Every structure is written in C-alpha cells, then in structure tokens.
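Chemist: Okay, predicted coordinates and the sequence, questions at the end:
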Amino acid sequence: MSDPTNLAVPGAAPELATPVPSPCVSLCKMDAERRYCMGCLRTIEEIVNWSKADDDYKRGVWAEIRRREPTVDFDDDFQQ
C-alpha cells in the first residue's frame, strides 16, 4: 500500500498534495493596488516565507489564493 502522506494530487487541488507545491507560474508581476503577484496571487510576504514554511502554512496560503481568484479578471489585468 502506498504512503498516504506522500500522495500526488492532480492539478485541480495542488493544496492537498504532500509536499504542498508552489503556486508560482513564473509570471512575476506585482499588482500595486491588491499587493500580490498577478501570476501566483501571493503577497510578497507569502512568497518570501514559502521556501521555509511547513505544509500547514502553505495550505493556508493556497486557501488565500483560492479566496483571491474570483476577485481577479485576468483579461483586464493583463491588457497592455
């Protein structure tokens, strides 16, 4: 039987994987109004803390990302 603490989770719910994957998509553009990256929807503080954080912290960040997602209209935000 496989170890349930080391399950890969499909892309629809990366926050459920162990270890929790980074939401970074290599599109780094900070939104001055909202104060988070338009690529991964994390704040500077969340980005800085990510590499040393435990999975509980990372899951909390993913929860914030999910909360932020409906507030972003990517078509409008990325027009030149």
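Modeler: Cool, got the structure. This is a predicted model, so every value here is computed, not measured. Residues are numbered from 1 along each chain as shown.
Chemist: Going by C-alpha atoms from here, please, whenever you check contacts or count neighbours.
Modeler: Noted.
Chemist: What about Lys29, how many residues nearby?
Modeler: By other C-alpha atoms under 10 Å, 13 other residues sit near Lys29.
Chemist: So it is in contact with Cys40, correct?
Modeler: No - the pair formed by Lys29 and Cys40 falls short of the contact definition of C-alpha atoms under 8 Å, at 9.1 Å.
Chemist: Tell me which residues of the helix or strand that Ile47 is a member of come out buried.
Modeler: In this structure, Ile47 is located in helix 44-50 according to DSSP states H and E. Taking 16 or more other C-alpha atoms under 10 Å as the neighbour-count basis, helix 44-50 is seen to contain the buried residues 46-47, 50.
Chemist: take the one below as the second:
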Amino acid sequence: MTAQPPRPPKPIKTPCIKVCVVDGESGLCMGCYRRLNEVAGWAKLSDDQRDVILAELPSRRSLIRPEKLAMF
C-alpha cells in the first residue's frame, strides 16, 4: 500500500477584503472591522473563536465614523 501524500490544511475563513487601514479612534481595521490583535492572531484562533468574532463584525461598523467609511 502506498502512503498518501499529506493534504494541504483547509482554508481559514477570514473577513479580510485587502483594505488594511486602521482607524485610530476605534482601533478597528476599516476593511474588516477586526482589532489589530485579532488580525495578528487570526491563524492561531480556533474555528469557534473565529466564528464568534465574525458574528460581531457587522455591529462594529458603527464604531467607525461614517465619514471615514465613505473613503472606501
């Protein structure tokens, strides 16, 4: 029997849209609404931890002043 080659790891869900600009007032990325520590540690989080953060992101948009978001 031939050994199977290792499978690549499954992709990690991410809200990143490649707009990496941090709002100084809220501390959130203006593209995905994550905090810098969440962005930095994203790969180390469990799927469940990422799901909790992903569920919070839509409500975080309101923490950034609308005139700032109009730039994107």
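Modeler: All right, it came through fine. Just so it is clear, the structure is predicted and the values come from calculations on it, not from any experiment.
Chemist: Need the TM-score from the superposition.
Modeler: Aligned and superposed, the two chains score 0.69 in TM-score terms (TM-score structural alignment, normalised by the length of structure 2); 59 aligned residues with a C-alpha RMSD of 1.8 Å.
Chemist: The buried residues of helix 44-50 of structure 1 into TSV, with extra columns for distance to Thr71 of structure 1?
Modeler: Conversion of the buried residues of helix 44-50 of structure 1 to TSV gives the following (distance: C-alpha to C-alpha, whole Å):
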residue	distance to Thr71 of structure 1
Glu46	18
Ile47	19
Trp50	23
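Chemist: Next, the mean deviation of the next helix or strand after the helix holding Ile47 of structure 1 compared to structure 2.
Modeler: Tracing the chain C-terminally past helix 44-50 of structure 1 and defining elements by DSSP H and E, one meets helix 55-68 next. For helix 55-68 of structure 1, the mean distance from the matching residues in structure 2 following superposition reads 1.1 Å, by mean C-alpha distance after the TM-score superposition for structure 1.
Chemist: chain center to helix 55-68 of structure 1: distance?
Modeler: Once both centres are worked out by C-alpha atoms, centre = their mean, to the nearest Å, helix 55-68 of structure 1 turns out to sit 7 Å from its chain's centre.
Chemist: Quick check: the aligned residue for Glu38 of structure 2 in structure 1?
Modeler: Glu38 of structure 2 maps onto Glu46 in structure 1, with residues paired by TM-score structural alignment.
Chemist: from the buried residues of helix 44-50 of structure 1, which single one is nearest Gly60 of structure 1?
Modeler: Glu46 (10.0 Å; C-alpha to C-alpha).
Chemist: what residues are up against the closest one?
Modeler: Val61 (C-alpha atoms under 8 Å, 6 or more residues apart in numbering).
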